[in-house]
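> mind looking at a prediction? Sequence and model below.
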Amino acid sequence: MEAAFPVLKRFVLFVFLPLALLLTGLYVYGRLGLPPREQTLQVPGGGTVKIVRDEHGVPRLFANRDEDVYFAMGYVQAQDRLWQMELERRLASGRLSEIFGKDLLAQDSWMRTLGLRQSAQSAYSALSGPARSSLTAYARGVNAWLSERHPLPFEFTMFNVHPGPWTEIDSLAWSKVFALDLAGNLDQEIGKAAATHYLLPEQVQFFFPGKRDTSSEEAPTPTLASLASLGTFAHNLHLNWQIGGREVGSNAWVVSGRYTLGGGALLANDPHLGLQLPSIWYPVVQHGDRLRTQGMSLVGLPVVIFGQNGRIAWGGTSMMADVQDLAIERFDPNDPNRYLADGKWVPVEQDEEQIAVAPDFPAFLHQALKPVQIEVRHTRNGPIISDLRGKAIGQPVALRWTALQKGDRSYESMYAVSYAEDWTSFRESFRHYVAPALNMLYADRNGNIGYLGIGQIPIRQQGDGSLPEPGWDSAFAWQSYIPFDAMPMQYNPPEGYIVSANDRPVSDSYPYFISNDWAPPARADRIKQMLQHAIASGHPLTIKDMQVIQTDVVSLSARHLLPQLTALAPSDADERQALDLLRNWSGNMTASSTQAAIFNVWTRHLADKLFGDALVKDWTRRQQQQYVRDFLEGARIDQIDRALTDEHALWCRPQALETDERACRRLLRVSLDEALSELHKRLGGNETSWHWGAIHHTLYAHQPFSNIKGLSWIFERRVESGGGPDCIDVSGFYLSGTDGYVGAFGPSSRQLIELGPHGSQYEYMNSTGQSGNWMNPHYADMVLPFMRGQYFSLEMGGGK
């Protein structure tokens, strides 16, 4: 029998049996670490905290002292998300190479150069006593769980990692990464500077709008090598760690109490970030002495970032403010340790950093590696981020960034807002806030609503920061920041609602420069459209109405572009059927939509034809061109629309004969044929059976097992989904070969809050689940409900 089936025997011995043992071990080990449904913590110093978890694993924390609640926050987050917390602090501190090996060395060098941990240490010293105490209590809670010697998550065993004690600086350093995540204009500046090497000035202006800054254009442009290096770092953070990128944003809106049944205001919020498993958010209820909050905390921090306290509710979106500038430096050709500053050579600040590097996985098969020494250099403008392991690539480029300033008290605001009682105290809680720049939405139980722009936004004496500037000239330095009392603000506007979707929050008459890089207005316009329709119906607005809006997948940008597409005269039956389908389409990008599949695939090919082909093929600089090419081929729908009707014919010629190589109609036809060919290959020959969800799925990736063959299917989750880049329920997707269109960016959580004189209602949904333990039933139990637009209620409850 054995001789007859040698292949089967080898399969059982070397594949099936090891896999079965691995899965069994994972199951047994994972089940050992599951937290109890209820427990009481003894806090050092005599306090106690009662922890009650609901049916989704979300904890409610009850204590007599607020500090004990923050202690419990550290404890429960360690219970649920310890591996995630370990990755967070290593990412922030540039220590991933210690566990993942040399492939992460360049990224660690970049993060060490940014100096987020040093910036966090400065921030901690500037905090008030109560804010510092909350961080200390949180760290003690994490370390209390570690001291009890529970089974560690499976990832620690796989990579032979032993978590050290958590510190207050670990928490603050992660808050700096959150600021980096929402500071997307560095990506814009690199893209614009690189584009100037390849595109006409008018074409650069098309993609990077705003007033033409001739003063910056006169400054020397960084070399392509410098730009390619900087772009690679930014791209890798976005692709591998879901940090930053052009798509980062959010939706938030508030509705006045005059439109609700109970007279209290409504708030809706869904932050749009890179998606991962587990989510960066951690829903929680906090009951202390003065503390009465519920909402979304960030893993690694003890406070609720967006939520409500029974009196007020708050949410936020990225302000898209320009808070990062690149400064080109000149170094003394006779002394590399001196740089030019206003006509004088001054010494550069230098620090030596040592990065430990683990052998390649699995470690027992490879030799240990020596630690790598790097040199981190700073000028008066900031860290020199073009250095790779201490060696400059091309021209040295430094980074000015608000989040790197000394004494940043942003966490103070995050802490204080939980105790705010009204609009005045809410506003004052953000007076010393620095980064990331946010649009904060406010609602209270008396029916009042408000909007407040927060964060320090630089005032420039010269230039607008959209291109790298001469670092040696103080005329381009930041002079000050927009005064807090001059920041954008609204309170109880006549419309009875306020909407923020990363669109421009100020009019042309606003006296200060904030940004050139606003999101297209499509999401904000759609939210306003649906709110106006609901108000016009005459019935009191409820959370149910907000649910419908928050999960809407209609693209107004697609509706606007459709006439340009469907004006094409079909040349065969396939084209005719596709065009007929689009003519009757509302722009609703549901997963079951055939039109959404045709539209999204067609516009991808069309963007390639319109913009990608504008680059001259230069194989010697292919890698350096790729950053610009990705920028062009990832064009937004509104940019495609403008290109097809542009009277200056920057990309194609609207009135040209179709035989003209750059005729708009010719590019429409070629791109449609390519799109139909792709869809036939992916979905078969029957166009009416095509569905957007069949080729578009949302990916919740796990670090690092999504990158390890054989384990990705266990730890990550993929689900068919609808949506598009300009929908309220947004999906920022990219093409990934046979995987199709991968949505790696979108809503990371959802909150809907209704306040009133006699109580509040809180509906929420996290994008994945509460636990980071693969064997916990709450590891990914919210993925499918999140895609279906379901919500759960989170009760404040009693429990003391």
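Perfect, I can see it now.
> contacts and neighbour counts: CA atoms only from here.
Fine.
> which other helices and strands contact the helix or strand hosting A72?
A72 is part of helix 66-93, with elements assigned from DSSP states H and E. If you count contacts as 3 or more CA pairs under 8 Å, 6 or more residues apart in numbering; DSSP states H and E, helix 66-93 packs onto strand 48-53, strand 59-63, helix 105-114, helix 116-126, helix 129-147, helix 168-181, strand 281-287.
> how distant is it from the center of its chain?
When distances are taken as CA atoms, centre = their mean, to the nearest Å, helix 66-93 is centred 20 Å away from the chain's centroid.
> and the next element down the chain from that helix?
helix 97-100.
> so what's the gap between that next one and the chain middle?
For helix 97-100, the distance to the chain centre is 24 Å (CA atoms, centre = their mean).
> sorry, back to before: between helix 105-114 and the helix holding A72, find me the angle.
120 degrees (axes from the mean of the first three to the mean of the last three CA atoms, to 10 degrees).
> and helix 66-93 with strand 48-53, angle?
60 degrees.
> still on that earlier bit, any chance of the helices and strands packed on helix 66-93 in CSV, with mean neighbour count and distance to S509 too?
As requested, the helices and strands packed on helix 66-93 are exported to CSV (neighbours: other CA atoms under 10 Å; distance: least, CA to CA, whole Å):
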stretch, mean neighbour count, distance to S509
strand 48-53, 21, 50
strand 59-63, 26, 47
helix 105-114, 23, 36
helix 116-126, 21, 35
helix 129-147, 21, 38
helix 168-181, 23, 28
strand 281-287, 26, 37
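> turn those into a markdown table, including distance to L82.
As requested, those are exported to a markdown table (distance: least, CA to CA, whole Å):
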| stretch | distance to L82 |
| --- | --- |
| strand 48-53 | 18 |
| strand 59-63 | 16 |
| helix 105-114 | 21 |
| helix 116-126 | 19 |
| helix 129-147 | 9 |
| helix 168-181 | 13 |
| strand 281-287 | 12 |
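> E329: which of these is closest?
Counting by CA to CA, E329 lies closest to helix 105-114 out of these; the figure is 15.8 Å.
> report the contact partners of the residue nearest the centre of the chain.
Against the mean C-alpha coordinate of the chain, by CA atoms, centre = their mean, the closest residue is L273 at 2.8 Å. Counting by CA atoms under 8 Å, 6 or more residues apart in numbering, L273 makes contact with Q242, E247, V248, G249, S250, F745, G746, P747, S748.
> would you say it is within a strand?
Yes: looking at L273 with DSSP: H, G, I helix; E, B strand; the rest coil, it is inside a strand.
> the structure to be compared is supplied as follows:
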Amino acid sequence: MRPFAWLPGPVRWSARVLTVLVALVAVLAAVVVVIVRQSFPQVEGELQVPGLSGNVEIYRDKAGIPQIYADRAADLFLAQGYVHAQDRFWEMDFRRHVTAGRLSEMFGASTLDNDKAIRTMGWRRVAEQELAMLNERTRGYLDAYARGVNEWLKANPDASQRSLEYSVLKLQNSGYRPEPWTPLDSVAWLKAMAWDLRSNMEDEIDRALAATKLPRERVEQLYPGYPFGKHQPIVTRGTVSGDRFDERAEPRPATGTRALTQAAAAFDAVPSTLGSGDGIGSNSWVVSGEHTASGKPLLANDPHLAPSMPSVWYQTGLHCRKKSDECAFDVTGFSFSGVPGVIIGQNDKIAWGFTNLAPDVSDLFLEQVKDDTYLYRGSWEKLTTRQEQIKVAGGQPVTITVRTTRHGPLVNEVMDAVKPTGEATAVALQWTALTPGRTADAIFELNRASNWDEFQSAASLFEVPAQNLVYADTGGRIGYQAPGRIPVRSKGDGTWPVPGWTGEHDWQEQPIPFDQLPTVTNPPEGFIVTANNAVINPAAYGPLLTKDWAYGYRSQRILDRLDQEIQKGKVTAATMSEIQRDTRNGFARTLVPALAKVPLAGPSAKARDLLKDWDGAQDVGSAPSAYFNAVWRHLLKGLFDDDLPEAARPAGGDRWYEVVAGLLDEPADPFWDDTRTEGIIETRDDVLRQAMASAYGELADRLGSDVKSWRWGDLHTLTLTNATFGTSGIGPVEWLFNRGPFAAPGGKDAVNANGWNAKKGYEINAVPSMRMVADLSDLSKSQWINLTGASGHAFHPNYWDQAALWAEGRMLPMAGERVHKLVLRP
């Protein structure tokens, strides 16, 4: 057994320490309370912090959320660094090792593949270039933040003072000591954010892998176009000038199957920090004052990310006691531990939210590589090479050679080299985040913005990851802006891996200009909704953003709910929160009637009766929801497991809603036939009947034969799992850091998007990672909730105190009652 077997995030212990750990369990249990309390932050009284120019006051409410007040911006960000470190330094330290490709320094040889993948892409190398490009003011804020983190480190030199995780790590790696924090550590984190929100990279690989078993036209059947006729895009009027992309279909090149498989394995090796793949999305919408009870806008946001313990978000407020050009911040919202400023939130004039725009910002180029050269336009060019040394706890350093073409690093070589075969032998990744940019500048400009023009100016700097930005201000204006560096391809639409040797698919030098990206302000309908749906109909827009949108089930449900609420009366903050909690399954109205037409006998017929009057709501106590989702899971398996390689099989979600909807109208389509049954040709009704029977059998085994006693919440559960030790395989260690499981409503592509992976089961793998409703009539009435809590310290009262409220859809006031006061003095 390897010392640590990496899954997305966790760390496993080696057999050589199991005996020691088990022997220490009793001792650990006895001293854990003493140890963890040593790392709890001081939240009252006074502390001397070198580097401050004046006093800083930090108020915390019952949830432990800090509101920081200072006279100078440098003091404000120094204090933010200190507070982040107080609550979340282990998380920060772990993240910077992820982004630098240095996990093996902490956890040993088992994380080598993770480090190789990151080093091959060179996240930190790009961040070094970005740091030099940032404006002087931003670099000053980053420096101040780093000083605050390091002053906390100096004041807490022992592992037991920093976090329980360090005490546990010491059992495996006694020599580890965290380094001082640097501005580069903060900037590099933005690469992780960009990676996890990178759009359709996996779709490109899945298409190519599926094409190894299916003809191209059948693969394209699995990627239907966006249903503009029934699901509205974000921007619905106007045109934007710009060159139209070349839509000519390319013949599938030499497959390079092995290289693509290796590339997929390399991408799987990259530790997920926000979560990636199916389930990652977000909702945001804004309603103008003409439709609200207060006469001023309301704005809602809930990003959908992988669940983690602690939550990826950290709530905070940053307040200049007197605003001026030198100290221009009065902002409250959600930050990332390790990064100064606020990512999503509100200041005293505006509020803003993010959802993933998901443009196609990466391409996989199949390359022909021979020795140290690669083919390009008929000539063999020299590969660019560099060496990366990876230090390994408990072992010898490992050196890798990273090879790069003009298109990017050869990502398949993370696993092992491919022998030349005369076709594609390598895969290069071209990705916008591997070009240095100024996203860090954008964060502070967003925080300072006081009107639409300043907001747009800040958005123009937000290059990766490209996000849908929604906006509202106290003057009554609402708006939407699509920012980001989005490439212009010489040829093709970015949906398939392309041959690099022809040069025909190269990116043009300049991306889509910012002034050609979609935007709208004060639309006549009085609201704007984004939920990873299509931004704009390509019939009205020239440049290519992507063809791989979410298919609009969440966005259309939000639009429909807003229409209903506006017809009934004025929208309130409570209305916005209620829509965030909507659990309706948008595909039920299509699939349930089809199921009802199939002749069915036996106990599964009784289960199907549950669906007769079901409205599609997926509440935790719902028996129909439990059965419907089980049928959906078994239907996907019955339809596609025989036709697709494992990596390309459906995990669920609204793309598969559209695929299956089309197949329901074609009862003899080849996908209905199970190619594993020789001499038998299955049709639609055969597969639907078997899915209902298999679903009944599974739930009867798990939940009992009384179909009316089934509960969706007995299947659809969330375990808050620590990103490092949460899946150690050692029960007592997991008990220290994990919390749950607990039932949660909703489902993938419900508005309340607690997603699950149909390939694996019903357990939740993506969540609304936070929720926010900003009230521009009185910003002190704005509300928020986090998935877990403010603290990263196990057993601290604020470690997961928001989780129960989150599961119930309840929220806390952003302006919480002050219960603690800490003064930092120079």
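All right, it came through fine. Because the structure is predicted, anything quoted here is derived from the model rather than measured.
> TM-score for this pair?
Here the superposed chains carry a TM-score of 0.90, computed using TM-score structural alignment, normalised by the length of the first structure; 756 aligned residues with a CA RMSD of 2.5 Å.
> measure V783 of the first structure to V348 of the first structure for me?
Noted for V783 of the first structure: a distance of 50 Å to V348 of the first structure, by CA to CA, to the nearest Å.
> compare neighbour counts for the two and give me the winner.
V783 (20 against 16; other CA atoms under 10 Å).
> the more buried one matches what in the second structure?
Aligned by TM-score structural alignment, V783 of the first structure pairs with A803 of the second structure.
> circling back: what about the residue nearest to the centre of the first structure, distance to G249 of the first structure?
From L273 of the first structure to G249 of the first structure the distance is 7 Å (CA to CA).
> ok, S507 of the first structure next?
20 Å.
> which of these two has more neighbours?
Using other CA under 10 Å as the criterion, S507 of the first structure and G249 rank with G249 on top: 31 against 8.
> please identify the residue in the second structure that aligns with that one.
Checking with TM-score structural alignment, G249 of the first structure has G281 as its match.
> how close does its match get to P768 of the second structure?
9 Å.
> intersection of neighbour lists for the two?
With CA under 8 Å, 6+ apart, G281 of the second structure and P768 have common neighbours P303, H304, L305.
> any chance of JSON lines for these, columns distance to A23 of the second structure?
Formatted as JSON lines, the shared contacts of G281 and P768 of the second structure follow (distance: CA to CA, whole Å):
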{"residue": "P303", "distance to A23 of the second structure": "42"}
{"residue": "H304", "distance to A23 of the second structure": "40"}
{"residue": "L305", "distance to A23 of the second structure": "37"}
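> what's the closest of those to Q161 of the second structure?
Relative to Q161 of the second structure, and with distances defined as CA to CA, the nearest of the shared contacts of G281 and P768 of the second structure is L305, at 30.3 Å.
> which position in the first structure pairs with that closest one?
That one, L305 of the second structure, aligns with L273 by TM-score structural alignment.
> I'd say R119 of the second structure and E388 touch.
Yes: if you go by CA atoms under 8 Å, R119 of the second structure and E388 touch, sitting 7.0 Å apart.
> overlap in contacts, the two.
Counting by CA under 8 Å, 6+ apart, the residues touching both R119 of the second structure and E388 are V402.
> for the residue nearest to D422 of the first structure when sequence neighbours are not counted, what are its contacts?
Excluding the flanking residues, the one nearest D422 of the first structure by CA to CA, 6 or more residues apart in numbering is I312, at 6.5 Å. Neighbour list for I312 of the first structure: A420, E421, D422, Y442, A443, D444, R445, L755 [criterion: CA under 8 Å, 6+ apart].
> can you tell me what I312 of the first structure aligns to in the second structure?
Under TM-score structural alignment, I312 of the first structure pairs with I350 in the second structure.
> tell me which residue lies farthest from the centre of the second structure.
Extreme point of the second structure relative to centroid (CA atoms, centre = their mean) is G679; 44.9 Å.
> that older thread, can you list the contacts of I312 of the first structure in TSV and add secondary structure?
Putting the contacts of I312 of the first structure into TSV (three-state DSSP) gives the following:
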residue	secondary structure
A420	coil
E421	coil
D422	coil
Y442	strand
A443	strand
D444	strand
R445	coil
L755	strand
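> show me the helices in the stretch 501-650 of the second structure, by range?
553-568, 573-580, 588-596, 603-609, 623-640 (DSSP state H, counting those that start in this stretch).
> check the mean deviation of the longest one from the first structure.
What it means is helix 623-640 of the second structure. Helix 623-640 of the second structure, aligned to the first structure and superposed, deviates on average by 0.6 Å (mean CA distance after the TM-score superposition for the first structure).
> could you list the buried residues of the next helix or strand after that helix?
Using DSSP H and E, the helix or strand that follows helix 623-640 of the second structure in sequence is helix 654-664. Judged by neighbour count (16 or more other CA atoms under 10 Å), helix 654-664 of the second structure contains these buried residues: D654, R655, W656, Y657, E658, V660, L663, L664.
> contacts for helix 654-664 of the second structure?
Everything outside helix 654-664 of the second structure that qualifies as a contact, by CA under 8 Å, 6+ apart, is 221-224, 550-553, 587, 590-591, 594, 650, 669, 671, 684, 748-749.
> okay, the helix or strand just after that helix sits on what stretch of the first structure?
Later in the chain than helix 654-664 of the second structure, the nearest helix or strand by DSSP H and E is helix 684-703. Using TM-score structural alignment, helix 684-703 of the second structure lines up with residues 664-683 of the first structure.
> list the buried residues in that stretch.
So stretch 664-683 of the first structure, judged by 16+ other CA under 10 Å, has buried residues 664-669, 671-676, 678-679.
> how big's the offset between that stretch and the second structure?
Stretch 664-683 of the first structure sits 0.6 Å off on average (mean CA distance after the TM-score superposition for the first structure).
> identify all contacting residues around that stretch.
565, 568, 574-575, 598, 601-603, 605-606, 609-610, 644, 652-656, 658-660, 686-687, 690, 694-695.
> now the aligned partner of V33 of the second structure in the first structure: which helix or strand?
Matched by TM-score structural alignment, V33 of the second structure corresponds to Y27 in the first structure. Applying DSSP H and E as the criterion places Y27 of the first structure in helix 17-32.
> just the buried residues of the next helix or strand after that helix, please?
Per DSSP H and E, the first helix or strand lying C-terminal to helix 17-32 of the first structure is strand 38-42. Neighbour counts over strand 38-42 of the first structure (16+ other CA under 10 Å) mark L41 as buried.
> do the same with stretch 770-779 of the second structure
Under the neighbour-count criterion of 16+ other CA under 10 Å, stretch 770-779 of the second structure has M770, R771, M772, V773, A774, D775, L776, S777, L779 buried.
> verify the stated contact: the first one with N786.
Yes: the pair formed by M770 of the second structure and N786 meets the contact definition of CA under 8 Å, at 4.5 Å.
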